[in-house]
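Trainee: pasting the structure only:
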């Protein structure tokens, strides 16, 4: 069948021929099931919780009827069978996974022991779909926020409509923890600070990134000082011992351990799998984990950072308040001075659903906007060129402070900025107005590739500057979108010879062979899990992932430790001053390995250069230091890099290292807007 696909380089919609099951493959690939099944602690503790609940009911001579909500592969249902359940009913509404579950259950000889209902649990009716209520519920409907996948509604409905009054639930309950920290990086992820440049931030846009969750591998984050110990924010009872509130508000009194600014709120949770609270499944970072030397790595559940609505300075020993709120799906936390206690504790006010606000930029983009070295570089570039060029076009389609800086710091006659998003345009106008710069900047409400001749009649410019910050960029070579935009501008009659200066000058692409500590697990076969054969899952899911996701995918590699097995190698460069490039570019780079370890992937990133004479005047999105063999690589926290995870890992050792080489094949077809990279390991 034909499907339309947005070309991230050209900005155009391309039509591609796909298999009839394309949508099915897309859904499967993005479901993240492989990561969950590699979470051996999760699997083991769910098994232990089930075993304990079923054993308890058996000891009371009760018939055990198990309900598994959201069965996925059928793993938890098969565990229930092995634990001695008399009946097992599994429900799964995600159609692609129903097929997987049936195949896995049949492969393990349990086809006649598990009934699969292809419905949401909230649509199940006793007497029609199930013969009787269950007395054991097992389900994993959690995300990093614990409740974001609808856990509250799922458990509440099951307790009311699908379970006996005397029942056991796995997990039984959960505790959510928070910790207040002082972190300059958290500040950069939340508040835009333009004070260095004498510019104001409008009150209504003080939070450009909104209040949405910022999930993160906190164990890899060390740029903070703890102002409190971990504090309990909420308890959730899933077993019916206490009703789960759809809207709950709690206030925690805390004491600051040291002087600092409360600009980050860390959050994680712990599942207590059994009715005696003995089996603990913790998502805590290493410093708060009950077993820090034996922690399970996982990516499907991480930790999260929330951000206060305003910055509060705390003194050592000072009392303060933390307000905690959740609705059915979301969480919200804030920090308050102790003097606000009466106001904060006024529970007569109705609890409303949480409004997370509008997200105008990502947290990473906000950190880029707070990078003073970055914008000092841009100011110097602008001043260096203002004598030679009169009219400046700033070409991004993500919010930028370049229009503000160019208007306040330079003397260009005219400054134009592209902004096609009406919400970001409104935001930029507010910034310009509050700083008295609205007369200096003209906004063109188009993307770079959408500008028409009519847009340029009264808008003449000879200098085009870009951070190459475009919303379409996913992988490093997507920055070639800037070239296609320039080609579009050049094609317009009025502008054929008007553009005299283009920055950035060059795109450079780098690669390095790496040994990832854990990240490769998200694309690795599961094989046997807790004694169950999941080969059918591997076959279906990994094939779908390959078809849907392609060869490379973006990840913030600073969160995922990896060590170098080769030097970094430049494999491609492109000059943005190039005109009408039409010939396909093909190149093969061959490089060797210089360190022992498990070769399980390749990382790629790009550098944008802005000065022909000084390559240091650049934006580097990848490695911050030269790789040192035997040590973890140091990656930029403000960008995602591209990663290729090898299907077949290779153990590199002294005996084979000199005989192994890597071929990296690059193919760029400018007329089609296609860029492909392939890796081949030769022995």
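Mentor: Yes, it's here. Predicted model only: the values in this text are computed from it and were never measured. Numbering: from 1, shown residues only.
Trainee: C-alpha from now on. contacts and neighbour counts both.
Mentor: OK.
Trainee: surely residue 41 is within a helix?
Mentor: Yes - under DSSP: H, G, I helix; E, B strand; the rest coil, residue 41 sits within a helix.
Trainee: I'd say it and residue 297 touch.
Mentor: No - if you go by Cα atoms under 8 Å, residue 41 and residue 297 don't touch, sitting 9.0 Å apart.
Trainee: do a quick rundown of the helices in the stretch 251-400 of the chain.
Mentor: Ranges of helices in the stretch 251-400 of the chain, per DSSP state H, counting those that start in this stretch, are 341-344, 363-369, 372-385.
Trainee: among those, which comes closest to residue 69?
Mentor: Residue 69 lies closest, by Cα to Cα, to one member of the helices of the stretch 251-400 of the chain: helix 363-369, at 34.0 Å.
Trainee: from the chain's centroid, how far away is the closest one?
Mentor: Mean C-alpha position of helix 363-369 versus that of the full chain (Cα atoms, centre = their mean, to the nearest Å) differs by 14 Å.
Trainee: show me what that helix is packed up against.
Mentor: helix 184-190 (3 or more Cα pairs under 8 Å, 6 or more residues apart in numbering; DSSP states H and E).
Trainee: quick revisit: out of the helices of the stretch 251-400 of the chain, which is closest to residue 184?
Mentor: Using Cα to Cα, the helices of the stretch 251-400 of the chain put helix 363-369 closest to residue 184, at 10.4 Å.
Trainee: in the stretch 451-600 of the chain, which spans are strands?
Mentor: Remark: strands assigned in the stretch 451-600 of the chain by DSSP state E, counting those that start in this stretch are 463-465, 501-503, 506-516, 528-529, 532-533, 553-555, 562-564, 569-575, 585-592, 597-609.
Trainee: got another one to weigh against that:
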């Protein structure tokens, strides 16, 4: 019988090569050719499908078309994104990562899409994977830093550095546990510190939850590192979704939480506590004290305070303060105000308040009333919590103590942890909390006036609204749709009062209103910015007109049809500013200009149209780019096949103080689309900086010191989310000691690509101190003579600062060498002390 075994008994047989499949090879070859042809024809979807087929059939070709495949994927993803096919977009990335699971570029790109869609945890995971594959990948590192600011907000560092706050919470928890609260739930655990305090105090069972995946994973690491992973159970979920016994075995006797924002209720503490009392907490002690086991909450309650203030900085971020912007009259704009409204009526399109640290506002603020108590709340009274939203609106009368312009109501609170321990978030306190700001559409108050304020919690947000003022026995009602702005120096108060009363019934003044971001309102109020653009655009158009006329005269004896056509045609200007911008309208006002605006929102387009009409700008001179584009991928293309742009306006600096991403790539594309003599605005950006010592920036950037926080090892874990650049900084009010003069750090030339460099070293002489930070800002040059500074106190921009991981001890006369590096649009700075001959000896 023949041997049927397939196992070879003697020797080693050479593996036979796989027989070539001519049909398969032909399919691979033709698909590869088709992919490349589709790529040339900009048919990215079909090209992507062909590449997938090739790479699945012939993995051996993976390295050959990788760059083309990436390019195709990214272009096809842009098209899918533009038409809202988000699921298809992510399906394409998943298919790409199946083929190239270790491709850091694809991982980073998918992370960028996830971040834009609001999936921050998932985005961070992709950026982190990309960095693990390539630690020096600058795009992934920059993206990880950006997403870190969202995932672990900077107040976490301040909170952990606030020793007084930490000790008070620890004392309150310890006292409650010692009184018998031995089962504890920490809602919104963050780093897990309050839950660990409970366990350290002797609690038998401790549970904790957090909705953020990042904070949940961080808390798990921290608890494990402190030897408590077996005794504290952490859940990745909202407390509102927790059930007994599904998620925790039984009701607990103590809930600890710090889910409060500057407005107290903005993080949902009311809803979470109502749910906890009904489903997770033991019932409170009844009036007869008969229950042996009762539940309680830390904090036990809060008192909310408020005060009316005058503040120019708040004013310019929430309402229009100028009558003219870049030579354009704003009379026809209608009412423009920020998305923040202190209306007593809930409106999903608006925020009830914003936040500011009053002690750091440029120009300061003036109290117009004494602080008043707006609300008291007992977190251990479930009936009171349930009745909060249905409470009757409370009307309060506040005597005005100083004359001034009512710009906002500022609000803070005192958090009562228990009978002995409390925390205040007041303007004079140095805490991790800011104050809640309820802006108002301005009215001049005078001593002896009484301001009438309504306080309500209709949708479990604390809402404060200034509704009227009592003056000389008459009640003047405010209306957000009426401009009640009067000069303080009005010599005739009776005339002012009559005018105010008349405005209440003047319905013709109630024009259409338009809501803008706070930064957009500040931009509208930035006079120097618009005036500089107006001057620079007028100068450019004048130069181009003269050039055209000279060319026409030069060809008088031999007429050139192209020159003749050019002189008759308008100059084309494209404004690609982010958000609401008047620069296109300012360009159109120069005459013989057709301006294109990239403003997308219909309400904002209507404002521009009204302003164009009222400023005698023809409709033919202003066009909305996205309205006229058939292909949304045509951004920065020519207005028509035979024309080039005379000017392209780029938005170069983010409000937070950073250079916009991919700025240099946009500038490179824009240069190729300019007519001869045309310009990019701005043409150049000069970066300036200064050496400073600032404990404030250090405390806001990382957990400081070698000592564990309340005895717990937390710093190494949360400090993983430390970012090297602090944004939204106001240098004019920053608590710091300046160790040097300002110095030029870098130049970005948007008009001359060959003038740019990627690295620069700068030597700076400094005073003695601890060099911890390098704040930086920009001088933005529209041309060689006209510039605006982001350091100006009237600027809509904030500043940023590089925070050194290891602060440097410097002595007077030391030289610090700064290594400044530009990668794409990201600036990084390293500092070291340069040794002098005396030091070397």
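Mentor: Arrived safely, thanks for sending. Computed from a predicted structure; not experimentally measured.
Trainee: what's the TM-score here?
Mentor: Taking TM-score structural alignment, normalised by the length of structure 1 as the basis, the two superposed chains have a TM-score of 0.79; 611 aligned residues with a Cα RMSD of 3.7 Å.
Trainee: tell me the most buried of the helices of the stretch 251-400 of structure 1?
Mentor: helix 363-369 (a mean of 21; mean count of other Cα atoms under 10 Å).
Trainee: average offset between that helix and structure 2?
Mentor: Its match in structure 2 and helix 363-369 of structure 1 itself, once the structures are fitted together, sit a mean 2.5 Å apart by mean Cα distance after the TM-score superposition for structure 1.
Trainee: contacts for that helix, please.
Mentor: 185, 188-192, 208-209, 214, 374-375, 400-401, 637-639 (Cα atoms under 8 Å, 6 or more residues apart in numbering).
Trainee: thinking again about what came up before, what's the closest of the helices of the stretch 251-400 of structure 1 to residue 678 of structure 1?
Mentor: Using Cα to Cα, the helices of the stretch 251-400 of structure 1 put helix 363-369 closest to residue 678 of structure 1, at 28.4 Å.
Trainee: now the two most distant members of the contacts of helix 363-369 of structure 1.
Mentor: 214 and 375 (24.8 Å).
Trainee: which bit of structure 1 covers stretch 51-67 of structure 2?
Mentor: Per TM-score structural alignment, stretch 51-67 of structure 2 has no counterpart in structure 1.
Trainee: dump the helices of the stretch 251-400 of structure 1 to JSON lines, plus distance to residue 242 of structure 1.
Mentor: Converted to JSON lines, the helices of the stretch 251-400 of structure 1 look like this (distance: least, Cα to Cα, whole Å):
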{"stretch": "helix 341-344", "distance to residue 242 of structure 1": "25"}
{"stretch": "helix 363-369", "distance to residue 242 of structure 1": "37"}
{"stretch": "helix 372-385", "distance to residue 242 of structure 1": "51"}
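Trainee: out of the ones you listed, nearest to residue 117 of structure 1?
Mentor: Judging the helices of the stretch 251-400 of structure 1 by Cα to Cα, what sits closest to residue 117 of structure 1 is helix 363-369, at 40.5 Å.
Trainee: so how far is stretch 28-38 of structure 2 from its chain's centroid?
Mentor: 43 Å.
Trainee: report the buried residues of that stretch.
Mentor: 28, 31, 32, 34, 35, 36, 38 (16 or more other Cα atoms under 10 Å).
Trainee: next one: stretch 249-268 of structure 1
Mentor: Residues of stretch 249-268 of structure 1 classed as buried by neighbour count (16+ other Cα under 10 Å): 249, 251, 254-258, 260-268.
Trainee: end-to-end on it?
Mentor: 18 Å (Cα to Cα, to the nearest Å).
Trainee: and what of stretch 259-268 of structure 2?
Mentor: So stretch 259-268 of structure 2: terminal residues 7 Å apart, Cα to Cα.
Trainee: how about that stretch, aligned to which bit of structure 1?
Mentor: Using TM-score structural alignment, stretch 259-268 of structure 2 pairs with 141-150 in structure 1.
Trainee: what about the matching stretch, distance to the chain center?
Mentor: On Cα atoms, centre = their mean, the centre of stretch 141-150 of structure 1 falls 15 Å from the chain's centre.
Trainee: list of residues touching that stretch?
Mentor: For stretch 141-150 of structure 1, contacts defined as Cα under 8 Å, 6+ apart pick out 70, 151, 213, 215, 268-269, 300-304, 328-331.
Trainee: please apply the same query to stretch 528-539 of structure 2.
Mentor: With Cα under 8 Å, 6+ apart as the test, stretch 528-539 of structure 2 has contacts from 325-327, 583, 586-587, 590, 782-783, 786-788, 795.
Trainee: in the superposed pair, what's the mean gap between it and structure 1?
Mentor: For stretch 528-539 of structure 2, the mean deviation from structure 1 after alignment is 3.6 Å (mean Cα distance after the TM-score superposition for structure 1).
Trainee: excluding its backbone neighbours, what's nearest the spatially most central residue of structure 1?
Mentor: Centroid check for structure 1 by Cα atoms, centre = their mean gives residue 215 as the closest residue, at 6.9 Å. Distance criterion Cα to Cα, 6 or more residues apart in numbering; nearest residue to residue 215 of structure 1, sequence neighbours excluded, is residue 304 at 4.2 Å.
Trainee: so what does the one you found match up with in structure 2?
Mentor: If you follow residue 304 of structure 1 across to structure 2 using TM-score structural alignment, you land on residue 436.
Trainee: do residue 662 of structure 1 as well
Mentor: Counting by TM-score structural alignment, residue 662 of structure 1 corresponds to residue 817 in structure 2.
Trainee: its match - that's part of a helix, no?
Mentor: No - looking at residue 817 of structure 2 with three-state DSSP, it is strand, so not inside a helix.
Trainee: which ones are touching the nearest residue to it once chain neighbours are set aside?
Mentor: Spatial nearest neighbour of residue 817 of structure 2, excluding adjacent residues (Cα to Cα, 6+ apart): residue 763 at 4.6 Å. Residues in contact with residue 763 of structure 2 (Cα under 8 Å, 6+ apart) are 815, 816, 817, 818.
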